[in-house]
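Enquirer: Okay, structure incoming, though there's no sequence with it:
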């Protein structure tokens, strides 16, 4: 999973209000060259959206985001998610993810968070909320004492396409979690070709940042 994410370096963070949008969205992302997505559990449509994408597009590395209770973890796994993420670090959620066989990346923001995650054997971490928490400057600071542990971050939260390169040039960053290419307004309007275009642009920028 980590190799797959590092290869693409982009994880689109998707909020779906209607599960009927799940399959055309997946097609738009695949058309743009991206076979990874995170469907957030912020709406009632999340579980069914994951189920639909998992059934029709097994080639997509499918994640479930904003998993903040154990029931959501179990539902995400049962629906077909391969990995999960959370905005914070809750040991009970990590234990539940391991129990059901869901690869999991907790959210961190501080050195104490990182050390707690490492103590729980979590090394691929969501850095959230990235821009508010100090952005690339904070990640550089965290890299100093922790990069030798093998920890990698997926910064998410407030990142725009124009900031992608500065994040991805940091060795400690595995990938960017972003929503600009799957903006909720574009999804709700069914602007799939625009999502495809933005996805291609993001992947090209990510490749150039290597």
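Expert: Yes, it's here. It should be emphasised that the depicted structure is a prediction, and the values quoted were computed from it without experimental measurement. Numbers count the residues shown, from 1 in each chain.
Enquirer: When you work out contacts or count neighbours from here on, use the C-alpha atoms and nothing else.
Expert: Fine.
Enquirer: for the helix or strand hosting residue 98, which positions count as buried?
Expert: In the assignment (DSSP states H and E), residue 98 maps to helix 91-100. Residues of helix 91-100 classed as buried by neighbour count (16 or more other CA atoms under 10 Å): 93-94, 96-97.
Enquirer: tell me what the stretch of helix or strand residue 141 belongs to is packed against?
Expert: For residue 141, the element it lies in under DSSP H and E is helix 135-146. Packed against helix 135-146, as judged by 3 or more CA pairs under 8 Å, 6 or more residues apart in numbering; DSSP states H and E, are no other helices or strands.
Enquirer: So what's the gap between it and the chain middle?
Expert: Here helix 135-146 is found 19 Å from its chain centre; the criterion is CA atoms, centre = their mean, to the nearest Å.
Enquirer: And the strands in the protein, which stretches?
Expert: Ranges of strands in the chain, per DSSP state E, are 10-14, 36-40, 61-65, 83-85, 103-105, 107-108, 124-127, 152-155, 176-178.
Enquirer: What count of nearby residues applies to residue 74?
Expert: 19 (other CA atoms under 10 Å).
Enquirer: Return the residues in contact with it.
Expert: Contact analysis of residue 74 by CA atoms under 8 Å, 6 or more residues apart in numbering lists 96-97, 100.
Enquirer: from the residues you listed, which is closest to residue 38?
Expert: Of all those, the one with the least separation from residue 38 (CA to CA) is residue 97, at 15.9 Å.
Enquirer: what about versus this one:
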């Protein structure tokens, strides 16, 4: 595999106003859910490594929904990154940052959005060449006010706030010059997936397009 990523982290962030944070418990839901999101204009899909089925779900989406770009969330180790790449992931999102995870993603050709919650973590990620970062958990770690404070010392960093972000508070984040997109789970509600309400997920994805700056 070439270690040049198919998409840069900035391209992943710029594709739509929201990157869906997806928790899948049933492989049968993966493909219809991905198709529903793509139909609503959302194609960068962060499937979190929080369930035993996550990797199989990534494989199914990568195989059967070529218009979607599968990403792996909750990447915490080199082994996670390798498993995600093997399953067809083309970008990775981590809840925190370590140099080992950063190097593993580079070696595998996975664009990485490293998670940060403090100035020191931003500096560690920057030292390793990462300037597009996930601010997590966004609301618990200071929300829009923290991002405004960071815009001075970290003027060259762009963020994707994730954690506690909703359709209601997303506009406040997206209005900030250092925010490119947000991450949110509200586009893929567990009850809608359980009931197979794919049209609802498409509509939720379409609703996010109005958030575009």
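Expert: Yes, it's here. On a predicted model such as this, the values are computed, not experimentally measured, just so you know.
Enquirer: Could you single out the nearest of the buried residues of helix 91-100 of the first structure to residue 41 of the first structure?
Expert: For the buried residues of helix 91-100 of the first structure, the closest approach to residue 41 of the first structure (CA to CA) belongs to residue 93, at 14.1 Å.
Enquirer: Alignment lookup: that closest one to the second structure.
Expert: Using TM-score structural alignment, the partner of residue 93 of the first structure in the second structure is residue 101.
Enquirer: for residue 187 of the first structure, same thing?
Expert: Per TM-score structural alignment, residue 187 of the first structure is aligned with residue 193.
Enquirer: What about its match, how many residues nearby?
Expert: Look at residue 193 of the second structure: counted by other CA under 10 Å, it has 19 neighbours.
Enquirer: ok, of the contacts of residue 74 of the first structure, which one's closest to residue 175 of the first structure?
Expert: Using CA to CA, these come closest to residue 175 of the first structure at residue 97, 21.3 Å.
Enquirer: what sits against that closest one?
Expert: Applying CA under 8 Å, 6+ apart, the residues contacting residue 97 of the first structure are 70, 73-74, 84, 103-104.
Enquirer: And for residue 101 of the second structure?
Expert: 75-78, 81.
Enquirer: Among those residues, which one is most surrounded by other residues?
Expert: residue 81 (30 neighbours).
Enquirer: If I follow the layout properly, that one ends up in contact with residue 73?
Expert: No: look at residue 81 of the second structure against residue 73 with CA atoms under 8 Å: they stay out of range, at 9.6 Å.
Enquirer: what touches both of the two?
Expert: Common contacts of residue 81 of the second structure and residue 73 (CA under 8 Å, 6+ apart): residue 92.
Enquirer: buried residues in the helix of greatest length in the first structure?
Expert: The single longest helix within the first structure, with elements called by DSSP state H, is helix 192-208. By 16+ other CA under 10 Å, the buried positions in helix 192-208 of the first structure come out as 192-200, 202-203, 205-206.
Enquirer: Please list the residues outside that helix that contact it.
Expert: Applying CA under 8 Å, 6+ apart, the contact partners of helix 192-208 of the first structure are 8-10, 24-25, 28-34, 161, 164-165, 168, 180-182, 186.
Enquirer: same check, this time on stretch 119-138 of the second structure
Expert: Here stretch 119-138 of the second structure makes contact (CA under 8 Å, 6+ apart) with 9-10, 93-99, 102, 113-117, 150, 156-165.
Enquirer: Please list only the buried members of these.
Expert: By 16+ other CA under 10 Å, the contacts of stretch 119-138 of the second structure give 9-10, 93-98, 102, 113-117, 150, 157-165 as buried.
Enquirer: From the chain's centroid, how far away is the helix holding residue 98 of the first structure?
Expert: Averaged C-alpha coordinates place helix 91-100 of the first structure at 18 Å from its chain's average position (CA atoms, centre = their mean).
Enquirer: And stretch 56-66 of the second structure, by the same measure?
Expert: Averaging C-alpha positions (CA atoms, centre = their mean) puts stretch 56-66 of the second structure 17 Å from its chain's average.
Enquirer: likewise stretch 117-135 of the second structure?
Expert: Centroid separation for stretch 117-135 of the second structure versus its chain: 16 Å, with CA atoms, centre = their mean.
Enquirer: ditto for stretch 84-103 of the first structure
Expert: With CA atoms, centre = their mean, you get 14 Å for stretch 84-103 of the first structure.
Enquirer: try stretch 29-39 of the first structure
Expert: Taking CA atoms, centre = their mean, one finds stretch 29-39 of the first structure lying 11 Å from the centre of the chain it belongs to.
Enquirer: same question, stretch 118-130 of the first structure
Expert: So, by CA atoms, centre = their mean, the centroid of stretch 118-130 of the first structure is 12 Å from its chain's centroid.
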